[in-house]
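Engineer: Sequence first, then the predicted structure:
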Amino acid sequence: MAARSTKAVAVVSGRQFSQVAARCDAEAGKPAKTYKKFEEIRSEHDLYGPGVEAGKFPTDIEQSTGLERLEVLGKMEGVDIFDMTPLDASRLGTMEDPITVNSFGDEQYAGCTGFPVDSHGVKWLVISRERPIERCPECGSVYKMNYLGPTEDEHAHHDEHGHDDHHHAVAEDPKTFADFVKPDYRWT
């Protein structure tokens, strides 16, 4: 005889608690809290939420901090902070016409799935400010980083002569097959 197991599931509500809490506050006649707009964010301090009153369930905007808060504030205004749109896969990137990858950081990862799309497994390429062009080893598609970040390093400390206060040893990039390509074939 086979035993049959069943699970009892209790449905409390058809919506999330954060939505319930927000509606309860609105129904209580309390004035809506004001939050900094995305354009008003100037420092890390601006990325801390106000929290919530004791005994209440916080909404996402009340409890989020840091990058999550920046993302939530951006989404509220229709800005995709992390730009999760896929790269152009309608063509093969060439040295003359590479596929552009926008980046606000010094380094960016790009995943190539080949041309035509999904013709090979994802090959992760690392492009950086020092090495802005990379070629996929599987299909040969070329990707170029378009740096959009700040032009100066805000963390650099200089003395009165403009020299760095801290002299750090610069680690050499790991060798790849691209390092052994004849200079005649390199992009300059």
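Structural biologist: Thanks, I have the structure now.
Engineer: When you work out contacts or count neighbours from here on, use the C-alpha atoms and nothing else.
Structural biologist: Noted.
Engineer: what residues are up against the closest residue to Val126 other than its chain neighbours?
Structural biologist: The shortest distance from Val126 to any residue other than its chain neighbours is 4.7 Å, reached at Tyr109 (CA to CA, 6 or more residues apart in numbering). Applying CA atoms under 8 Å, 6 or more residues apart in numbering to Tyr109 gives the contacts Trp124, Leu125, Val126, Ile127.
Engineer: any idea which helix or strand carries the residue most central in space within the chain?
Structural biologist: Centroid-nearest residue in the chain, with CA atoms, centre = their mean: Phe82, separated by 3.9 Å. Per DSSP states H and E: Phe82 is located in neither a helix nor a strand.
Engineer: ok, it - contacts?
Structural biologist: Glu71 are the contacts of Phe82 under CA under 8 Å, 6+ apart.
Engineer: And the closest residue to Gly105 other than its chain neighbours, how far from Asp106?
Structural biologist: Counting by CA to CA, 6+ apart, Gly105 lies nearest to Gly149, which is 6.1 Å off, once chain neighbours are set aside. Distance from Gly149 to Asp106, counting by CA to CA, to the nearest Å: 8 Å.
Engineer: alright, now check it against this:
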Amino acid sequence: MRYTEVKTVDDLFGPGAPAGTVPTDLEQSTGLERLEILGKMESVDVFDMRPLDASRLGTLSNPVLVRSAGEEQFAGCTGVPADSHNVIWLGMTRERPVERCPECGSVYKMEYVGPQEDHHHDHGHGHGHGWQEPKTMADYVKPEYW
């Protein structure tokens, strides 16, 4: 199977190894691991593992974009120029896609690239009845600054 032939979740189950042999990673992998291996075989970086743009300071009008196919994404900021401060991890969600590094002020924005018809996306209420996202300093930022 090729990466371009994957159409459903069922396509992400490997065939296994012939009896009496040791399986290869491709033969025994399933799910996202199999998708990543199939992609690598065709020079496709499925999870876009390139470093973020550290050549400039992100601003509210021109943030550093962080692509994500999931509900949330974490990005590590090391300042501008790169490595000018220790790594500070910033968490972004689909509901709150913008974060600012408290050390250097660089602004990051999560760009959702996942399925447009995402049945799991329910505006933060999918973590159990009554679940609320933990409070952070971002909860006290004026709405017009978002």
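Structural biologist: Okay, I see it. As the structure is a prediction and not an experimental result, all values here were calculated from the model.
Engineer: What does the residue nearest to Gly105 of structure 1 correspond to in structure 2?
Structural biologist: Here Gly149 of structure 1 is matched to Gly114 in structure 2, going by TM-score structural alignment.
Engineer: cool, Ser43 of structure 1 as well?
Structural biologist: Checking with TM-score structural alignment, Ser43 of structure 1 has Thr8 as its match.
Engineer: Tell me, how many residues neighbour that match?
Structural biologist: Thr8 of structure 2: 7 surrounding residues under other CA atoms under 10 Å.
Engineer: and if you look at Ile37 of structure 2?
Structural biologist: Neighbours of Ile37 of structure 2 (other CA under 10 Å): 20.
Engineer: element containing it, please.
Structural biologist: helix 31-41.
Engineer: before we move on, back to that, counterpart of the residue nearest to Val126 of structure 1 over in structure 2?
Structural biologist: In structure 2, the residue paired with Tyr109 of structure 1 is Phe74, using TM-score structural alignment.
Engineer: ok so that match is a strand residue?
Structural biologist: Yes: counting by DSSP: H, G, I helix; E, B strand; the rest coil, one finds Phe74 of structure 2 located in a strand.
Engineer: so how far is Thr4 of structure 2 from it?
Structural biologist: Between Phe74 of structure 2 and Thr4 of structure 2 the computed distance is 28 Å (CA to CA).
Engineer: same check, this time on Pro81 of structure 2
Structural biologist: 38 Å.
Engineer: circling back: wait, isn't the residue nearest to Gly105 of structure 1 in contact with Phe104?
Structural biologist: Yes: using CA atoms under 8 Å, Gly149 of structure 1 is in contact with Phe104, at 4.0 Å.
Engineer: What segments of structure 2 are strands?
Structural biologist: Under the criterion DSSP state E, strands of structure 2 are mapped to 64-68, 72-77, 88-93, 98-100, 107-112.
Engineer: Present those strands as a markdown table; the columns should include distance to Arg56 of structure 2.
Structural biologist: Listed next are these as a markdown table, based on distance: least, CA to CA, whole Å:
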| stretch | distance to Arg56 of structure 2 |
| --- | --- |
| strand 64-68 | 8 |
| strand 72-77 | 12 |
| strand 88-93 | 17 |
| strand 98-100 | 14 |
| strand 107-112 | 10 |
